[in-house]
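Q: pasting the sequence and the predicted coordinates here, then a few questions.
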Amino acid sequence: MLARRVCAPMCLASAPFARWQSSKVTGDVIGIDLGTTYSCVAVMEGDRPRVLENTEGFRTTPSVVAFKGQEKLVGLAAKRQAITNPQSTFFAVKRLIGRRFDDEHIQHDIKNVPYKIIRSNNGDAWVQDGNGKQYSPSQVGAFVLEKMKETAENFLGRKVSNAVVTCPAYFNDAQRQATKDAGTIAGLNVIRVVNEPTAAALAYGSDKTKDSLLPCMILVVEL
């Protein structure tokens, strides 16, 4: 099992992403798609990538975090109880990460989610559960990343501490740093934060040899 090779194509990303790369790499590296709605984790199995199944048997995990009493729920368990616990169930928090409370996108989201979005002491947008406890978007993202980390560790049978994490191409410096902070909170050394369409373009050629690639232009569209 060569999980570490999952980062190989990602490391071809261009120089502008060097700020989001860590030079300290020892051991396995996993690839994580931290999505707005769903997240997933992959490793290299031989010379092919494999998206791993979670404990429920699915390859994608809802990017949902909930607090019920003293219990923290992540993924499908959190999503299932969302209707009965709306004020303490956080979804689509990726839309808030690295944004200021006064951002027009945040003001729009405030009107469309059942949980509270508040102004933190430094002016960033945070969330607050039904018991008044506050969380930064990076903290909520970290809970999802922990779930991805756990999925990979269950599959590999050993601890994992390194990851490549994707983000939307439109993310600014603050949003990229907040994504990396989420990884740090989750106990991961984020080697690189990679644009999602860049990862898709690189993945297209990951299983092809030079001779099998036809002279053509490939269009990658992020929907």
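A: Thanks, I have it. Numbers count the residues shown, from 1 in each chain.

Q: going forward, measure contacts between C-alpha atoms and count neighbours the same way
A: Fine.

Q: and the helices in the chain?
A: Per DSSP state H, the chain carries helices over the ranges 76-80, 104-110, 137-156, 173-185, 196-204.

Q: what packs against the shortest one?
A: Using 3 or more Cα pairs under 8 Å, 6 or more residues apart in numbering; DSSP states H and E as the contact criterion, the neighbours of helix 76-80 among helices and strands are strand 61-62, strand 64-68.

Q: against K72, how distant is T55?
A: To K72, T55 is 16 Å away according to Cα to Cα, to the nearest Å.

Q: returning to that earlier point: export the helices and strands packed on helix 76-80 to JSON lines and tack on distance to D173?
A: JSON lines is the format used below for the helices and strands packed on helix 76-80 (distance: least, Cα to Cα, whole Å):
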{"stretch": "strand 61-62", "distance to D173": "26"}
{"stretch": "strand 64-68", "distance to D173": "24"}
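
Q: take a look at this one as well, against the first:
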Amino acid sequence: MRLLSTSAIRFAKTTGDIVGIDLGTTNSCVAVMEGSQARVIENSEGMRTTPSVVAFTKTGERLVGMPAKRQAVTNPENTLFATKRLIGRRYNDPETQKDKQQMPYKIVCDKTGDAWVEANNQKYSPSQIGAFVLMKMKETADSFLGREVKQAVITVPAYFNDAQRQATKDAGKIAGLDVLRIINEPTAAALAYGCDKNEGQTIAVYDLGGGTFDISILEISGGVFEVKATNVTLLSV
């Protein structure tokens, strides 16, 4: 899988602010460039990461982030977390069925055969739940910059297939963002550590996240990152 040229992430022909978003299984964060350095923005609670949790109260109020996480114990069936594990997956996927046995909320089958979730008798696609988290990231960036952000780059695991990547892009669109690029998480990590400055090398990137533990082998040549191999272990909830 050939990935982006490092010069491509500058998006020279675009106008306005572009944020980078890590839509994680457990936590998410948003960053902007300040000069040549990326700054991870603090949310309204003063934290640089926001729990990827969405909850619906008995009165129909939607909570996102820490407020949703705080009430999870008393409202488990309507508190949705780790839905990134379901994004772009079919209901009959063995991993979906395994998650169905472990999650306190309902995982249901959409009419298309995709895995959806249910809260307060309302069905949502994983992309919609991801969009609620992305909206929170957008609000954080808007507040920090003092203006509306409309463009974003979102990272995804290297093992994501086309359906999962498209579902992530759909989440961004629902959140009101023009997703300029979907970047593999190990590539983003390599860029953050300046690995693009060293030509003709092969590197290993380990990613221990909330939902998976994976390793990717990247080959860097001519400013282009190429995933030579990736292996993933799905972690229990």
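A: Sure, I can see it. Predicted model only: the values in this text are computed from it and were never measured.

Q: now the TM-score, please.
A: TM-score of the superposed chains, computed with TM-score structural alignment, normalised by the length of the first structure, equals 0.85; 203 aligned residues with a Cα RMSD of 2.5 Å.

Q: where's the residue nearest to the spatial centre of the first structure relative to V140 of the first structure, distance?
A: With distances taken as Cα atoms, centre = their mean, L34 lies nearest the centre of the first structure, 1.8 Å away. The gap separating L34 of the first structure from V140 of the first structure is 11 Å, by Cα to Cα.

Q: cool, and D109 of the first structure?
A: For D109 of the first structure, the distance to V140 of the first structure - Cα to Cα - is 16 Å.

Q: more neighbours, those two?
A: Neighbours per residue (other Cα atoms under 10 Å) separate D109 of the first structure from V140, with V140 holding more: 25 against 16.

Q: what do we get in the second structure for that one?
A: Alignment note (TM-score structural alignment): V140 of the first structure maps to I129 of the second structure.

Q: strands of the first structure, start to end?
A: For the first structure, applying DSSP state E gives strands covering 29-33, 38-45, 48-51, 61-62, 64-68, 71-74, 89-91, 116-119, 125-128, 134-135, 162-167, 189-195.

Q: so the second one matches what in the second structure?
A: The counterpart of strand 38-45 of the first structure in the second structure, counting by TM-score structural alignment, spans residues 27-34.

Q: ok, now stretch 87-95 of the first structure?
A: Using TM-score structural alignment, stretch 87-95 of the first structure pairs with 77-85 in the second structure.

Q: what's in contact with that stretch?
A: The contact list for stretch 77-85 of the second structure (Cα atoms under 8 Å, 6 or more residues apart in numbering) reads 24-26, 52-57, 68-69, 72, 104-106, 118-120, 126, 129-130, 211, 237.

Q: and the buried ones among these, selectable in PyMOL?
A: Buried residues within the contacts of stretch 77-85 of the second structure, by 16 or more other Cα atoms under 10 Å, are selected in PyMOL with:
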select buried, resi 24+25+26+52+53+54+55+56+68+69+72+104+105+106+118+119+126+129+130+211
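
Q: where's the corresponding residue of the second structure for I117 of the first structure relative to T59 of the second structure, distance?
A: Using TM-score structural alignment as the criterion, I117 of the first structure maps onto I107 of the second structure. Applying Cα to Cα, the value for I107 of the second structure to T59 of the second structure is 22 Å.
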